[in-house]
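Student: Give me a 3D structure for the following:
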Amino acid sequence: MLGCATVTILVPQQLCIESDTLLCGSHASSDNTADGGMSHVVVITGASAYPRPCLGCINNGNKIQTRRTTKDVWVELQTKPQIMLQSVRMLEKNIPLREVNLVIYDAMEICSSEFISKKFPCGSEKSYASDIIPYLIHCVQRDCKGKYTAYQESISITLMSCLISLCLFVSWIPKFTLQFIDCVLINRLDYSSTSVKQIILRITQLEKIQEELQTNKGNLLSGRLLLMILIDVSLGITIACVISSYASVNDLYTYFRNWTKVVAEGVHMLLEWLRGAPAGLKLNQPLTQALASFFSYHVHLWHLYLDLAEPVLRCLAWVVVWVGAFGASAQVAVLADLLDLASLHLYCFYIYAARIHMLQISVLGSQWRAFRGRKWNPLKQRVDGQEGISSVGTLGRVLTPVLFTLALFLLPTTSVYYLVFVTLRIGLHMTRGLLTFTIWLLNINPLYLLLLNVTSSTKVKGDIYFSTVGELVPSHGSKHGCSSPLLLKLHTWTTPLCEVIACAHLQNIFPPRPAPQWKYILTSIMFGQQLL
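Tutor: Modelled structure (predicted):
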């Protein structure tokens, strides 16, 4: 209960426009442990000519019979010129108005908010009279949920649901096709296509919007997804129109082909630089000539690969432009896949160099252990001492230092190639990460939630507090003298933006934030055992 009052009556401020009629709502009673009496809570949720149950009446002109002795609860209000309490009867006993708290609340704010019911869950029936706020929220959202929904809003939700259903009907076959392609790429080629995953994610987001519109008639999650998709698609179509007005698909492919040739020529010049003495380093000439020729041959194969893949690349250039119908995020995803195709030869170079580097590090470690009379036990995953060193043949004692010396003196040459290609790989990884981060930003756009928070919308109201308005001056028709109840006003605060974003976020609908795994990257660079 609020203070020491025996009865607390909560009245919506929307009743100020009502005239003489009956009141509907709920009431609860519980034992007051302070003085051993009873405490009562009456929640008025609306007015109707034939309410069930009837808890009282609005009497502005003494036209309604106010004496209802058969009722357990009877509240008489006056709404003109303001909401005032005239009389209260509980369990066939008149309650003095000085023992009553009259609380004015906004029913629309409580019905529209998604946070109030989560922060103030309704408990058991025994605690209804002591937990006023949860009981109030429970009664108002139960009785008035659809009362304050605008007709235009209902029509908009219905039209949006029909449009999304049409889009999902058209895209259900492409969705299963893309899921099959994604499984094949992952299982057979160990590659995850960013564009395929982005289009599947977009279809999943549309399915979630349809589900939310059909069940909750529009909430924070569906509004956030709708505005996010609208901005993404508008941006993608704008980019497609701008590109189409200044260049054709053939021009885009020509630009892409020239760029890949420039990259290939740059790699060829880098290999020629490594043939000599790069940065003044004296490398093993037979080995560096062999490695440079090996990688140069792969550059030549890359040129042939681009010539053979020209029809596919032209098709992808067309897709980059008109995939904007799925949003700018899909265009960026296709660019990420094109970057993977254009840098395939650099990835192969990195794999070759990493494997050679890992092999030399492994040979150095094993020969160093053998040189000291130790060996690696793969069953127990530990280093053990070799028993019977004297039994090792002369050939083994000679080959161990020879192999160790060869691996040690060839290590600088292979390490230079490895460092060069791992640097290129890290640069491509950073570019790929930038594109992935752009896709993530377009997919978690919180502009809708930010606008609701800035404008203090009723959808994001979550905290409640009371303010004292003063004591009501009793109306002339009051039947209990000069006493008047304490008038309180229920106010709501806007929920912090971080809580709003956390509430309107689902793991399978929004992609996780891309974060670099520094331990994995450093381990890959140092030992070459794991590939970036």
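Student: Please make it C-alpha for all contacts and neighbour counts, starting now.
Tutor: Will do.
Student: Can you tell me the element Asn453 falls in?
Tutor: Asn453 belongs to helix 447-454 when assigned by DSSP states H and E.
Student: now for that helix, which elements pack on it?
Tutor: Applying 3 or more C-alpha pairs under 8 Å, 6 or more residues apart in numbering; DSSP states H and E, one finds that helix 447-454 makes contact with helix 220-246, helix 497-503.
Student: So for that helix, what gets flagged as buried?
Tutor: Tyr448, Leu449, Leu450, Leu452, Asn453 (16 or more other C-alpha atoms under 10 Å).
Student: Show me the contact partners of whichever helix or strand comes after it.
Tutor: Next in sequence after helix 447-454, counting helices and strands by DSSP H and E, comes strand 461-471. Contacts with strand 461-471, where a contact means C-alpha atoms under 8 Å, 6 or more residues apart in numbering, come from 109, 113-116, 119, 484-495.
Student: and strand 461-471 with helix 447-454, angle?
Tutor: 20 degrees (axes from the mean of the first three to the mean of the last three C-alpha atoms, to 10 degrees).
Student: Next, the second sequence, to be compared with the first:
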Amino acid sequence: MSSIKIFMPIFPETINKIYFNGYVNNTKEAYIVIYITNYSATTTKIFKHIKPNENRIIGCCMNTVHQSQQTILTAWPNQLIIDTSETYKLSQLILNNKKILNSNIIVMQYDIHKVMNTETLDVNCNEFEQLKKYLVYDSNMPQTIEYKPLCTVPSWISSSMYIQHCCNQINLLNWLQNTVKRKGKVSLKQGNYIVALIIDILLGYIVLELFLFDRTKNGVLLVGILEKLVNYMYSLLKWLMGAPAGLKLNNAFNKMLGRYFSYHVELWWLFLDVSGEKVDFVLQIIQYLGYFGITFQAAIISDIICITTFHSYCIYVYAARLFNLQISGLSALLRLFVGKKQNPLRGCIDSCQYTNQELFVGTVAFTILLLLLPTTIMYYIVFTLFRVLSLLGQYTLSRLINTVQTLPLYVVALWVTHSSKLAGNIFIETNKGNSEHLLLQVKILNKPLREVIRISKPPVDLPKNVEWRSVVSSVLTGNQII
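Tutor: Take a look at the predicted model:
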């Protein structure tokens, strides 16, 4: 006795005579699945574009089955006739020209429109996944297009968030155009991105109207802020060249570092003084670019932060390099006292016997590096803190850009209106109607909002992704934070 499972659409009650077609899957010898994927009140739409074969099935559903209806189906090896005159009864089932008798038949009725329209269907069950594939194939719907970036940012300019954001926007617009053109409709991800893009442009316009009403005043304000930053850097270096926090540092080494870093700040201030006349022109360009959206404004602000803190970044690089050299030298010289040395060829630590002269030179070098280390650490801590704060600001702006681009307003609106696009959770219950077979009804319920938001995000890349674990590790070891 074979088991047969039939996925049958819920037919309209207003139509008395319905013809349908579908597919037959012989997954196992004793287990057959039949998928009914198309129906109509006329035979023309059902039989016109398909030919009889062992994988296709046709049939009819009506109150009274006449001999003429059975004659129409005789050319097909797979036939299914449903009689609904008294009860929901499978009047005839023929598979491979053999009439099926004494079988366990389960009829699962489903809403064909919900299954077709949903984009969040839970396809953990292979049978529902196959049903979805057959429905998509019959409706001639195009398959989902994989996201492929149109352009990539070269590594030498990847530090600019504005360039990364422009490239990301070009990729997204190209993806939106291709998917909408191919599918002929707007899906959840495309709808989310379109609504987010409109909100992005509106917010950008509002911000520009509120804060850039007078470019001259804004230019003066920006130059004033930069001047205060430079003066603050001078004061900080002067404080470090003294006795910061009451610490006794190496006076000669401290003065040398302080003057060297002050020279870089002077060069930076000279650059700002020369380029100060171009601030109004730059702000005008920023204003026009800002009309593309608040995300573009955030990317521009991130690059401005990089430019205005470039002097502190240079000092951080010098301090980090010096700190790393001293830590590496001290760790290498520590092996001197225990008779060890590093073998770079084998990548391991080998035993070694040192002469008295080598031990003396190593001891002197170790003492010098150890006594100079507190001065280096003081400069390293201060300017590493500046670097981390700059990264934090850029990361915050990057998260703002990502949040605006992935605003789920479209999905929230669909979820509030109980759209069938969000139907995805499958619920099966027994149909209480009269039937000689086990009659189940498949209900597709809307997914929770959090899950829908998660699976409907457009393919947006994070412009500035900071690995904070790597940052902490670099701070402790003196490696440069890029």
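Student: picking up where we left off before, take the buried residues of helix 447-454 of structure 1 and lay them out in TSV including distance to Met84 of structure 1.
Tutor: What follows is these, written out as TSV (distance: C-alpha to C-alpha, whole Å):
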residue	distance to Met84 of structure 1
Tyr448	39
Leu449	38
Leu450	38
Leu452	34
Asn453	34
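Student: average distance between the longest strand belonging to structure 2 and structure 1?
Tutor: When structure 2 is parsed with DSSP state E, its longest strand is strand 17-28. Its aligned residues in structure 1 lie a mean 5.4 Å from strand 17-28 of structure 2 after superposition (mean C-alpha distance after the TM-score superposition for structure 1).
Student: Tell me how far stretch 346-353 of structure 2 lies from the chain's centre.
Tutor: Computed by C-alpha atoms, centre = their mean, to the nearest Å, the chain-centroid distance of stretch 346-353 of structure 2 equals 46 Å.
Student: list the helices and strands the longest strand of structure 2 packs on?
Tutor: When contacts are defined as 3+ C-alpha pairs under 8 Å, 6+ apart, strand 17-28 of structure 2 sits against strand 31-40, helix 44-47, strand 56-62.
Student: Return the angle between stretch directions for the longest helix that structure 2 contains and helix 188-211.
Tutor: Assignment by DSSP state H gives helix 356-405 as the longest helix of structure 2. Angle between the axes of helix 356-405 of structure 2 and helix 188-211 is 100 degrees (criterion: the same axes, to 10 degrees).
Student: Would you mind pulling up the elements that helix 356-405 of structure 2 packs against?
Tutor: Secondary-structure packing of helix 356-405 of structure 2 (3+ C-alpha pairs under 8 Å, 6+ apart): helix 188-211, helix 251-275, helix 294-308, helix 310-336.
Student: Go again with 6 Å.
Tutor: Secondary-structure packing of helix 356-405 of structure 2 (3 or more C-alpha pairs under 6 Å, 6 or more residues apart in numbering; DSSP states H and E): helix 294-308, helix 310-336.
Student: What about the contacts of strand 461-471 of structure 1, which are in helices?
Tutor: Glu109, Ile116, Lys119.
Student: residues near the second one, how many?
Tutor: This points to Ile116 of structure 1. For Ile116 of structure 1, the count of nearby residues is 24 (other C-alpha atoms under 10 Å).
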